[in-house]
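Enquirer: I would like the atomic coordinates for the input below:
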Amino acid sequence: MKALIVDDLPLDAELTQRALHRCDSAYEVTVVSDGEAALTTLRETCDFDLILLDLALPKVDGFEVLKELSSKPFLSDVPIIVLSSSRKGSDQVRTRMLGACGFVEKALDFAVFHADLATTLERNGLRA
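Expert: So this is what the prediction gives:
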């Protein structure tokens, strides 16, 4: 299975990759650091099984990435889980309306972040 992690902060991307591999080591991970690179990568190869998307991105933010992906029939069925430090309920609602299947708050405690990601993956049938 292939996962795309979109996060502009290298440490956050690394922690997300670690948490994902603890949930399911079968994921082959690609990391990009902005929304523009995510869209380019997805246009070039649309064979990802999962996208883990930060909202606060340079160039093209996560909301715009969600809008673009939901408008492309060949990408609209790829599950997207938003990872964000945002605590706004309106951001969670907006991401769901734009097609995200889950929202995981970036926690300072890795164990909490991992548990939330694991729960979200399981709820969406994305664990082996």
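Enquirer: going forward, measure contacts between C-alpha atoms and count neighbours the same way
Expert: Fine.
Enquirer: pretty sure Met1 sits against Phe48.
Expert: Yes - with contact defined as C-alpha atoms under 8 Å, Met1 reaches Phe48; the gap is 7.4 Å.
Enquirer: how far away is the residue nearest the centre of the chain from Lys2?
Expert: The centroid of the chain falls nearest to Leu52 when counting by C-alpha atoms, centre = their mean (1.3 Å). Between Leu52 and Lys2 the computed distance is 11 Å (C-alpha to C-alpha, to the nearest Å).
Enquirer: this one as well, want them side by side:
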Amino acid sequence: MNNPKKSILILIADDDAEDRMLLKEALEENRLKNALQFVENGEVLMDYLHGEGQYQDREKFPLPGLILLDLNMPKKDGREALKEIKEDPHLRMIPIVVLTTSKAEEDIIKTYDLGVSSFITKPVTFVALVDMMKTLTDYWFELVELPKV
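Expert: Model prediction:
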């Protein structure tokens, strides 16, 4: 299998600064070499994906190969952003993993109905987060063939 790890950007949409830091540290702990970008809400996520505002430079802000999406964010929540992404013919092929504190069956059903690739509840300990991120990155970057975006 080819090694796409070097070229696939992970875009993480999460409004919680501590969660963003912990996700970054968990990925670093797993020695993941992928570039990371972070956005704080659904509106900024959509600006990034459409290359608008501060995200116009596609060299600096390329389209992601994977989005990790929190559901509960201000301005535009993850559900709304997910719906918009999956309705956009230029963006809908980007795999999206919901990574949230929600365990609500309603959220699980709705996000899968909207086209999410996976739904994961955030672990409560850092050790569990590191393990979960290892499994997630092994799956998405070692096992799965991702489309070029």
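Enquirer: the aligned partner of the residue nearest to the centre of the first structure in the second structure in helix, strand or coil?
Expert: Using TM-score structural alignment, the equivalent of Leu52 of the first structure in the second structure is Leu68. Under DSSP: H, G, I helix; E, B strand; the rest coil, the three-state class of Leu68 of the second structure is strand.
Enquirer: now do Thr111 of the second structure against Ala13 of the second structure, distance only.
Expert: Thr111 of the second structure is 15 Å from Ala13 of the second structure, where distance means C-alpha to C-alpha.
Enquirer: sorry, slip of the keys, the one I care about is Lys86 of the second structure.
Expert: Counting by C-alpha to C-alpha - Lys86 of the second structure and Ala13 of the second structure are separated by 16 Å.
Enquirer: what residues does Glu14 of the first structure make contact with?
Expert: Residues near Glu14 of the first structure by C-alpha atoms under 8 Å, 6 or more residues apart in numbering: none.
Enquirer: give me the element it is part of.
Expert: Assigned by DSSP states H and E, Glu14 of the first structure belongs to helix 10-23.
Enquirer: now that helix on the second structure. Mean distance?
Expert: Overlaying the second structure shows helix 10-23 of the first structure at a mean distance of 1.9 Å from the equivalent residues (mean C-alpha distance after the TM-score superposition for the first structure).
Enquirer: buried sites along that helix?
Expert: 12-13, 16-17, 19-20, 23 (16 or more other C-alpha atoms under 10 Å).
Enquirer: for stretch 67-74 of the first structure, same thing?
Expert: Buried positions in stretch 67-74 of the first structure, judged by neighbour count with 16+ other C-alpha under 10 Å: 69-70.
Enquirer: in the second structure, which residue range corresponds to it?
Expert: The aligned range for stretch 67-74 of the first structure is 83-90, by TM-score structural alignment.
Enquirer: show me where the first structure has helices.
Expert: For the first structure, the helices defined by DSSP state H occupy 10-23, 35-44, 62-70, 89-97, 110-123.
Enquirer: contacts for the third one, please.
Expert: The set of residues that contact helix 62-70 of the first structure without belonging to it, under C-alpha under 8 Å, 6+ apart, is 35, 38-39, 53-56, 75-76, 95, 98-100.
Enquirer: now it and strand 50-54, what's the angle there?
Expert: Angle, helix 62-70 of the first structure to strand 50-54, by axes from the mean of the first three to the mean of the last three C-alpha atoms, to 10 degrees: 150 degrees.
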